[in-house]
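> Sequence and predicted structure are below.
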Amino acid sequence: MREAMFIKKNAAKWKEYQHSETDNPDETAERFITLIDDLSYAKTFYPKSKVTRWINGIAAGIYQSIYKNKKEKYTRIFTFWKFELPLLFKRYHRILLFTFLLEVFIVCIGWWGSATNDEFMRNALPPGYVDMTEENIAKGDPFGVYKDDNMFTTFVRIAMNNTFVALLMVIGGVALGIWTLISVWQNDIMLGAFQYMFFKNNLGWQSILVIWIHGTLEILSFIIAATAGLIITQSILFPGTYSRMLSFKRGIKDAMKIMIVLVPLFILASFLETYVTHLMSQSFDKEKNFGLPIWAGVLILAASLSFLVWYFVILPIRLHKKGYYLQSDGIIGRLKQQNA
């Protein structure tokens, strides 16, 4: 973008920030973050220009109402997990909501298609899966697919496969989100058909207890992976005041930070699927009288869901309301508390 166009596009905003003060801490933070972004762009493309000094002066003025971070005893890793990652998600909550609603909609399509056409369900699921499950149901062991003699090998295989699929979803954002959306479609159509298959055989609530013990972490982690992919897509299609390449680099960086949180989530989900889901499935095996208690399964499912909602939705909002903000360089700042 030429300097004249950059100034014309943003001059009115800068003048307002310079001459019109605000007592609202959220608006002050928003102004400061916006100016930092504009300043970064100006320093990159017009380092010796007067407009760069102008923006810097406005930002410095606003900075007087914001205090610098005190040196914390927390390590960088602790700060990343407690502040940086949740605040990063706050920045992309709209994309997260869009992805969640899209995936719910596609799951409903998979359910509806399976309910209206048996061939749809068979085509959506892996070859022979429906027949195998129906045989297990007839034998009184409906969730026999989750039983495996070599549990550790299964645990490693599931964790690696899920992480790889999630990584492809993230990288798919480079292709304008096409591959990301294709992966979302395939996985969610399969999920809808898979869940309907058990409800069709009057095993719906049992399947929720068995499948969603690990599925809560696993499926919602895939939603987060798809969100990361669409963040990259947004950085390409809507660069804002940045050059497209600079915006793309920022999108990649943010998406890879999000990918970091998926690794432990997939490891935990794989552990639950291999060891805990196996025990839960035995509770519905007519030939056996032992397994994981129902209340324990409900507790694990509820704890998993509560953690995900708290960490990715509630905590980012709470940090934002307390005045924390994430600068473009990853530094955490906090507004001074206003006296009532």
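Ah, there it is.

> CA atoms for contacts and neighbours, from now on please.
Noted.

> Quote the end-to-end distance of stretch 194-214.
Between the start and the finish of stretch 194-214 there is a gap of 15 Å, counting by C-alpha to C-alpha, to the nearest Å.

> Would you indicate which residues of it are buried?
The neighbour-count criterion (16 or more other C-alpha atoms under 10 Å) identifies 194-198, 203, 206-214 as the buried residues of stretch 194-214.

> Give me the residues contacting that stretch.
Here stretch 194-214 makes contact (C-alpha atoms under 8 Å, 6 or more residues apart in numbering) with 111, 114-115, 121, 125, 130, 143, 269-270, 272-273, 276-277, 280-281, 284, 294, 297-298, 300-301.

> Drop anything exposed from those.
Under a neighbour-count criterion of 16+ other C-alpha under 10 Å, the subset of the contacts of stretch 194-214 counted as buried comprises 111, 114-115, 121, 125, 130, 143, 269-270, 272-273, 276-277, 280-281, 284, 297-298, 300-301.

> any idea which residue sits dead centre in the protein?
Within the chain, one residue has its C-alpha closest to the average C-alpha position: by C-alpha atoms, centre = their mean, that is residue 224, at 2.3 Å.

> For that one, pull up the helix or strand it's in.
Following DSSP states H and E, one finds residue 224 within helix 204-237.

> so after that helix, what's the next helix or strand?
The C-terminal neighbour of helix 204-237 among helices and strands, as given by DSSP H and E, is helix 244-271.

> Tell me which other helices or strands the following helix or strand past that next one touches.
Using DSSP H and E, the next helix or strand after helix 244-271 towards the C-terminus is helix 277-282. In terms of contact count using 3 or more C-alpha pairs under 8 Å, 6 or more residues apart in numbering; DSSP states H and E, helix 277-282 is assigned the packing partners helix 204-237.

> for the helix it packs on, the distance to its chain's centre please.
The chain centroid and the centroid of helix 204-237 are separated by 8 Å under C-alpha atoms, centre = their mean, to the nearest Å.

> Could you tell me the angle between it and helix 244-271?
Our comparison of helix 204-237 with helix 244-271, counting by axes from the mean of the first three to the mean of the last three C-alpha atoms, to 10 degrees, yields an angle of 160 degrees.

> Could you check how far residue 94 is from residue 176?
Using C-alpha to C-alpha, one gets 18 Å for the distance from residue 94 to residue 176.

> Please compare the first structure with the one that follows:
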Amino acid sequence: MREAAFVRQNKEKWIAFEKAITNKLQLHPDRLATYYIQLTNDLSYAQTYYPESKTLAYLNSLASQAHQKIYGNKKESKNRVLSFWKTEFPNFFYQYHKTLLYAFIIFVTASAIGSISALHDASFVRLILGDAYVNETIANIEKGEPTAIYKSGSMVGSFLGITINNIRVAFLAYAFGVITSIGTGYILFSNGIMLGAFMTFFYTKGVLFEASKSVWLHGTIEISVIIIAGCAGLVMGNSILFPGTYSRRVSFMKGAKDGLKIVVSTIPFFIIAGFIEGFITRYANMPVGLALFIIFASLSLILFYYIFYPIYLKRKNATKLYGT
């Protein structure tokens, strides 16, 4: 392409970007980010095909201004960890709400399939959960303690073992994204099948409420963050399938980094879930009101941090940017 044609094709977006970084024009952050990516691509193109040209000098200058604008006055917070959890991650995660919805749909669909299968085939539960677990649970049900299995082992040992295993599952769901979203989808689907079969097993034995009261004490956070970890894997997997304006390699690196940030965010919640399972779930005979309070408080915590708080920050930032 001739230099003049290259300039005519792209000058409008260059001018818009220049006005934006000099505060003469307000652009939506997503549009501004798109322009910046396109600018760096145009700069690379000009370096290859128009060396020593005025176009290259202009794009170099514009890219330098943008870099200084972004990083020149950037100050690291004195408490980097606190700022990550309080603002950085929620602001970042907002863009992946749709991906989280897809992870949720996969998991819920699989749970429904597991439940239906368990209702129509009694052997399905044994296939999914194993004979030893099913036999032990049946024996506990006959004793009037359907979730007595959670009382086994020491509190500290159970807490550590459960937490480590849950974190392992989360990172597995993320890591399987390296073979595209199909890999993470498989992890979400298999865990959903297991949950559906597990809860339906208690239903067929007539102890669903008693079991749910105990299982969802820790399961509310545990299942929620497994879905969020699945979202992390889908982010990485989708970066391979849908690179957009990036090269596939650059897209994958960005997706892997973003996914890792998401899965790391789940670690404190897995610790909370492990603590509840190790120290609280074993007291299955607690008052129903207390159990329901813990369950709904856990659900509210997850919904607030991963859904409502990011939306609030997004709207707050938009109000500051546009003044409306």
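Cool, the structure landed. Worth saying up front: this structure is predicted, and the values here are computed from it rather than measured.

> Output the residue interval of the first structure matched by stretch 194-202 of the second structure.
Structural correspondence for stretch 194-202 of the second structure: residues 190-198 of the first structure, per TM-score structural alignment.

> how close does the matching stretch sit to the second structure?
Between stretch 190-198 of the first structure and its aligned stretch in the second structure, the superposed structures give an average distance of 0.6 Å (mean C-alpha distance after the TM-score superposition for the first structure).

> Could I get the full set of strands for the stretch 1-150 of the first structure?
Secondary structure of the stretch 1-150 of the first structure (DSSP state E, counting those that start in this stretch): strands located at 66-67.

> which non-adjacent residue is nearest whichever residue in the first structure pairs up with residue 260 of the second structure?
Aligned by TM-score structural alignment, residue 260 of the second structure pairs with residue 256 of the first structure. Spatial nearest neighbour of residue 256 of the first structure, chain neighbours left out: residue 228 (7.8 Å); criterion: C-alpha to C-alpha, 6 or more residues apart in numbering.

> swap in residue 113 of the first structure?
With C-alpha to C-alpha, 6+ apart as the measure, residue 120 is the residue that lies nearest to residue 113 of the first structure, at 6.0 Å, once sequence neighbours are left out.

> Over in the second structure, tell me which residue corresponds to that neighbour.
Residue 120 of the first structure maps onto residue 124 of the second structure when the alignment is built from TM-score structural alignment.

> Please report the number of neighbouring residues for that match.
The local packing of residue 124 of the second structure (other C-alpha atoms under 10 Å) involves 18 other residues.

> my guess is it meets residue 115, correct?
No: applying C-alpha atoms under 8 Å as the test, residue 124 of the second structure and residue 115 come out as separate, 9.7 Å apart.

> shared neighbours, those two?
With contacts taken as C-alpha under 8 Å, 6+ apart, residue 124 of the second structure and residue 115 have residue 197 as neighbours in common.

> quick one on the thing from earlier: of residue 94 and residue 176 of the first structure, which one has the most company?
The neighbour count for residue 94 of the first structure versus residue 176, taken as other C-alpha under 10 Å, is higher for residue 176 (19 against 12).

> Find me the equivalent region of stretch 289-304 of the second structure in the first structure.
Under TM-score structural alignment, stretch 289-304 of the second structure corresponds to residues 295-310 of the first structure.

> circling back to that earlier point, next, the contact list for the match of residue 120 of the first structure, please.
Taking C-alpha under 8 Å, 6+ apart, one finds 117, 118, 197 in contact with residue 124 of the second structure.

> Show only the entries of those found in helices.
In this view, the contacts of residue 124 of the second structure that belong to helices under DSSP state H are 117, 118, 197.

> so what's the last one up against?
Contacts here follow C-alpha under 8 Å, 6+ apart; on that basis residue 197 of the second structure touches 111, 114, 115, 117, 118, 124, 125, 128.

> Tell me how many other residues surround the residue nearest to residue 299 of the second structure when sequence neighbours are not counted.
With C-alpha to C-alpha, 6+ apart as the criterion, residue 299 of the second structure has its nearest non-adjacent residue at 6.1 Å, and that residue is residue 220. Taking other C-alpha under 10 Å as the neighbour definition, residue 220 of the second structure ends up with a count of 19.

> corresponding residue for residue 220 of the second structure in the first structure?
Using TM-score structural alignment to pair residues, one finds that residue 220 of the second structure aligns to residue 216 in the first structure.

> what does residue 152 of the second structure give?
So residue 152 of the second structure corresponds to residue 148, using TM-score structural alignment.

> isn't that match right up against residue 155?
No: contact status for residue 148 of the first structure versus residue 155: not in contact, 10.1 Å apart, counting by C-alpha under 8 Å.

> Who has more neighbours out of these two?
residue 155 (19 against 13).

> Which of the contacts of residue 124 of the second structure sits closest to residue 16 of the second structure?
Of all the contacts of residue 124 of the second structure, residue 16 of the second structure sits closest to residue 197, with 55.8 Å by C-alpha to C-alpha.

> And that closest one, how close does it get to residue 224 of the second structure?
Residue 197 of the second structure sits 18 Å away from residue 224 of the second structure when distances are taken as C-alpha to C-alpha.

> ok, the aligned partner of the residue nearest to residue 256 of the first structure in the second structure to residue 49 of the second structure distance?
Residue-level alignment of residue 228 of the first structure against the second structure, with TM-score structural alignment as criterion, gives residue 232. Taking C-alpha to C-alpha as the measure, residue 232 of the second structure falls 39 Å from residue 49 of the second structure.

> Looking at these two, which one has more neighbours?
Residue environment comparison for residue 232 of the second structure versus residue 49 gives the larger neighbour count to residue 232, 34 against 13, counting by other C-alpha under 10 Å.

> State the distance from that one to residue 303 of the second structure.
Taken as C-alpha to C-alpha, the span from residue 232 of the second structure to residue 303 of the second structure is 17 Å.

> go on, residue 125 of the second structure?
Applying C-alpha to C-alpha to residue 125 of the second structure and residue 303 of the second structure gives a distance of 31 Å.

> again, but for residue 89 of the second structure
Residue 89 of the second structure is 15 Å from residue 303 of the second structure, by C-alpha to C-alpha.

> The two - which one has more neighbours?
residue 89 (17 against 13).

> Now check that one against the first structure: what is it aligned to?
Aligned counterpart of residue 89 of the second structure in the first structure: residue 85 (TM-score structural alignment).
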